[in-house]
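build me a structure from this.
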Amino acid sequence: MVKIGNIELAEFPILLAPMEDVSDPPFRKVCKKFGADLMYTEFISSEGLIRHAIKSRAKLDIFDYERPIGIQLFGGDEEALAMATEIVDATGPDLVDINFGCPVKKVVCKGAGAAVLKDIPLMERLTKAVVKSTSLPVTVKTRLGWDENSKNIVEVAERLQDTGIKALTIHGRTRTQMYKGAADWTLIAKVKENPRMHIPVFGNGDIDSPQKALEYKNKYGVDGIMIGRAAIGNPFIFREVKHYLKTGQLLSPPTVDERVEACLEHLQFSIRWKGPRLGLIEMRSHYANYFKGLQNFKPLKIRLLTSDSLDEVYEILNEIRQIELV
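Next comes the predicted model:
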């Protein structure tokens, strides 16, 4: 069993990564249904939260069936992060996660996310500010380093642990790599092998199949894995990975009907949570992933992406049930 503070997880937990504009409550609902052990909200700007930004506040919505769940914050100012942590603490998540890994320009330009990798003493101060502001377990998600010349994650992991964090997730790329090239898990393994480390270490990057999940578990010795992009439109991956780790057998891929049902559940919650208009529009980014590999899907996809009628979308989804997998 893996423990994050007082949170007990499975022996080898499978985590859902926090993804901007993806990991909202409707998406998390289907991922939880298919076996995600621990999930995180989309990252939330500490500055936006203390300024009462509507979008940031909406990201605080969590539901009891999601537990355990963490709320993820990013920011480059100690005082703002501490204040945001107190706001988050009051909403009752199970843990607070700090994002020191997001590579996108709009975050890095604010001195947050992966930008903090260039200033490790600042990273320590920011982390301490969060730890001091909550009684909840605090975790961190970060990368190997800023660039090829600063892959200092082994030292960084020790220093973060010393600030009081209860778990660490490492994405196997540098900031300059963004999401390009293959993730390098060798340094993640070195963090885990470090005799000074006693908190759980989770690996992230390029896990897109049950076979790879088992290979990386055995090869790199991590305490669990975090799945991000491979879960978009494919929440079944959590079920598939768990089954393969337990039995060594691959599950049959989801049927077309199962895909439609998962997409429908996602859509209906999206409508309830975001409202009819926004819920319908924001689901458009998910359809191609839910129905990847279907014969002659392109005409139906175009209709799904252009329809403003929920009833019409329901009709199209029912049409998709009749399609066979390639």
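
going forward, measure contacts and count neighbours with C-alpha atoms only.
Fine.

now stretch 190-197: buried residues?
191, 192, 193 (16 or more other Cα atoms under 10 Å).

can you flag which of those residues belong to helices?
Using DSSP state H, the subset of the buried residues of stretch 190-197 located in helices is 191, 192, 193.

from the residues you listed, pick the one nearest residue 175.
If you rank these by distance to residue 175 using Cα to Cα, residue 191 comes first, at 18.2 Å.

just give the nearest non-adjacent residue to that closest one, would you?
Excluding its sequence neighbours, the residue lying closest to residue 191 (Cα to Cα, 6 or more residues apart in numbering) is residue 154, at 5.1 Å.

so that neighbour makes contact with residue 187?
Yes: contact status for residue 154 versus residue 187: in contact at 7.2 Å, counting by Cα atoms under 8 Å.

can you give me the neighbour number for the residue nearest to residue 191?
For residue 154, the neighbour count with other Cα atoms under 10 Å is 19.

separation between it and residue 9?
Per Cα to Cα, to the nearest Å, residue 154 is found 24 Å from residue 9.

same question, residue 53
For residue 53, the distance to residue 9 - Cα to Cα - is 33 Å.

need the ones in helices among the buried residues of stretch 190-197 in a markdown table (columns: distance to residue 308).
Output for those, formatted as a markdown table (distance: Cα to Cα, whole Å):
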| residue | distance to residue 308 |
| --- | --- |
| 191 | 49 |
| 192 | 49 |
| 193 | 53 |
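
now, among those, which is nearest to residue 226?
Of those, the one sitting nearest to residue 226 (Cα to Cα) turns out to be residue 192, at 15.1 Å.

list the contacts for that closest one?
Shown in contact with residue 192 (Cα atoms under 8 Å, 6 or more residues apart in numbering): 201, 221, 222.

one more sequence to fold, the one below, so I can look at both together:
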Amino acid sequence: MVKIANIELPDFPLLLAPMEDVTDPPFRAVCKENGADLLYTEFISSAGLIRDAIKCKRKLDIFDQERPVGIQIFGGDEESLSLASRIVDITNPDLLDINFGCPVKGVVAQGAGSGVLRDIDLMVRLTAACVKSTSLPVTVKTRLGWDEDSMNIEEVAERLQDVGIAALSIHGRTRMQMYKGEADWTLIGKVKNNPRIKIPIFGNGDINTPQKALEYKNRYGVDGIMIGRAAIGYPWIFREVAHYVKTGETLAPPTLAERVAVCKYHLQKSVAWKGPKAGIYDMRKHYFQYLKGLPNIKTYRSRLVLSTDPAEIEGVLDEILLAYADYEIPHAPIELVNYHENCPM
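Take a look at the predicted model:
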């Protein structure tokens, strides 16, 4: 069993990474039902939250069936992060996470996200301010460093632990890498195996097969894995990894009927939470991955994207189910979509 403060997780838990414009309640519900052990919200601007911005407040929506769930905030100012932490505390999530990892230019330009990696003293002060301002366990998600000349994650881990964080998730790239190249887990392993480190260490970056998850678990000794882009349109990654880690056996991929059923469920949740117009619009980015692997699917996918009626969309999905009834989707490694290129931040 892995514990984050008083939160009990199973051995080698699988975490859903916080992703802007992706990890909303409908998406989290789909991932939870398919085996994610700990969920995170989209990241929330501390300044926006303090201004009572409607979009930011909506990101605070959490539901009992998703627990344990953490709310993630970002900012580069001690006072605003402190105030935001108090606001988050009132909404009663299971933990508060600080985003020191987002590489998107709009966030970094605010001196937030991975922009804080250029000033480790500031990172420590910001973290301490959050820890002092909330009764919740505080965790951090970050990267190896700003660039290849400043990969100081070992120092960061020790100092953040010293000011009271309860767990640390590390993405195996620097900020300057964005999502290019291959994630390097070597330093993640060094942090985990540092005798000074007592808190759980979760690895993140490029996990797109159950085999890689088990390999990295064994090679680097991390307490669990955080999965982000691989779950977009493929929430089954969680159950597949969990099963493989436990048994060494590969689960069969989801059938087309499963894919269609989960896509419908996701759509229904999206419409219920955001309303018909926004809920349908938000689903458009998910269809490609849900239907990936089906030949000549472009026409159907175009109809899904252009439709503005939930019943019509479900009808198109039913057509797909009939048209491809005899087709078996091959089980291939998941393509990691670089959604950050279109990140609204």
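
after superposition, what's the TM-score here?
With the length set by TM-score structural alignment, normalised by the length of structure 1, the two chains reach a TM-score of 0.99; 326 aligned residues with a Cα RMSD of 0.6 Å.

the more surrounded of residue 53 and residue 9 of structure 1?
Comparing residue 53 of structure 1 with residue 9 by other Cα under 10 Å, the one with more neighbours is residue 9, at 16 against 13.

spatially nearest residue to the more buried one, not counting backbone neighbours?
residue 2 (5.2 Å).

one more: residue 317 of structure 2?
Using Cα to Cα, 6+ apart, the nearest residue to residue 317 of structure 2 is residue 260, at 6.3 Å.

can you pull the contacts of the residue nearest to residue 191 of structure 1?
In this structure, residue 154 of structure 1 makes contact with 187, 188, 190, 191, 194, judged by Cα under 8 Å, 6+ apart.

redo that, cut-off 10 Å
Contact analysis of residue 154 of structure 1 by Cα atoms under 10 Å, 6 or more residues apart in numbering lists 144, 145, 187, 188, 189, 190, 191, 192, 193, 194, 197.

how near is the first one to residue 154 of structure 1?
Looking back up the chat, that one is residue 144 of structure 1. On the measure of Cα to Cα, residue 144 of structure 1 and residue 154 of structure 1 end up 8 Å apart.

could you pull out the strands for the stretch 151-300 of structure 1?
Ranges of strands in the stretch 151-300 of structure 1, per DSSP state E, counting those that start in this stretch, are 167-171, 201-204, 224-227.

redo those as a markdown table? Include mean neighbour count.
Output for the strands of the stretch 151-300 of structure 1, formatted as a markdown table (neighbours: other Cα atoms under 10 Å):
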| stretch | mean neighbour count |
| --- | --- |
| strand 167-171 | 25 |
| strand 201-204 | 25 |
| strand 224-227 | 24 |
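
of all the ones you listed, which one is nearest residue 300 of structure 1?
Going by Cα to Cα, the one of the strands of the stretch 151-300 of structure 1 nearest residue 300 of structure 1 is strand 224-227, 28.5 Å.

mean per-residue distance, the closest one to structure 2?
Taking mean Cα distance after the TM-score superposition for structure 1, the mean distance separating strand 224-227 of structure 1 from the aligned residues in structure 2 is 0.3 Å.

what's that strand in contact with?
2, 9-18, 36-39, 169-171, 200-209, 213-214, 216-217, 237-238.

do that again at 7 Å, thanks
12, 13, 14, 15, 16, 17, 202, 203, 204, 207 (Cα atoms under 7 Å, 6 or more residues apart in numbering).

and what of stretch 8-25 of structure 2?
Against stretch 8-25 of structure 2 from outside (Cα under 7 Å, 6+ apart): 1-3, 36-43, 62, 223-228, 238, 343.

for it, what is the distance to the chain centroid?
5 Å (Cα atoms, centre = their mean, to the nearest Å).

how about stretch 36-45 of structure 1?
The answer for stretch 36-45 of structure 1 is 5 Å, by Cα atoms, centre = their mean.

quick one: the helices in the stretch 1-150 of structure 1?
25-33, 46-50, 54-58, 78-90, 105-108, 120-132 (DSSP state H, counting those that start in this stretch).

closest one to residue 312 of structure 1 among these?
The nearest among the helices of the stretch 1-150 of structure 1, by Cα to Cα, is helix 25-33 at 20.3 Å.

thinking again about what came up before, turn the strands of the stretch 151-300 of structure 1 into CSV, columns for distance to residue 242 of structure 1.
CSV is the format used below for the strands of the stretch 151-300 of structure 1 (distance: least, Cα to Cα, whole Å):
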stretch, distance to residue 242 of structure 1
strand 167-171, 19
strand 201-204, 16
strand 224-227, 11
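
any idea which helix is longest in structure 1?
Assigned via DSSP H, structure 1 shows its longest helix as helix 256-274.

quick one: end-to-end distance for stretch 195-202 of structure 2.
First-to-last residue span, stretch 195-202 of structure 2, Cα to Cα: 16 Å.

mind reading off the mean deviation between stretch 259-273 of structure 1 and structure 2?
Per aligned residue, stretch 259-273 of structure 1 averages 0.4 Å (mean Cα distance after the TM-score superposition for structure 1).

which of the residues in that stretch are buried?
Quick answer for stretch 259-273 of structure 1 (16+ other Cα under 10 Å): 259, 260, 262, 263, 264, 266, 267, 268, 269, 270, 271, 273.
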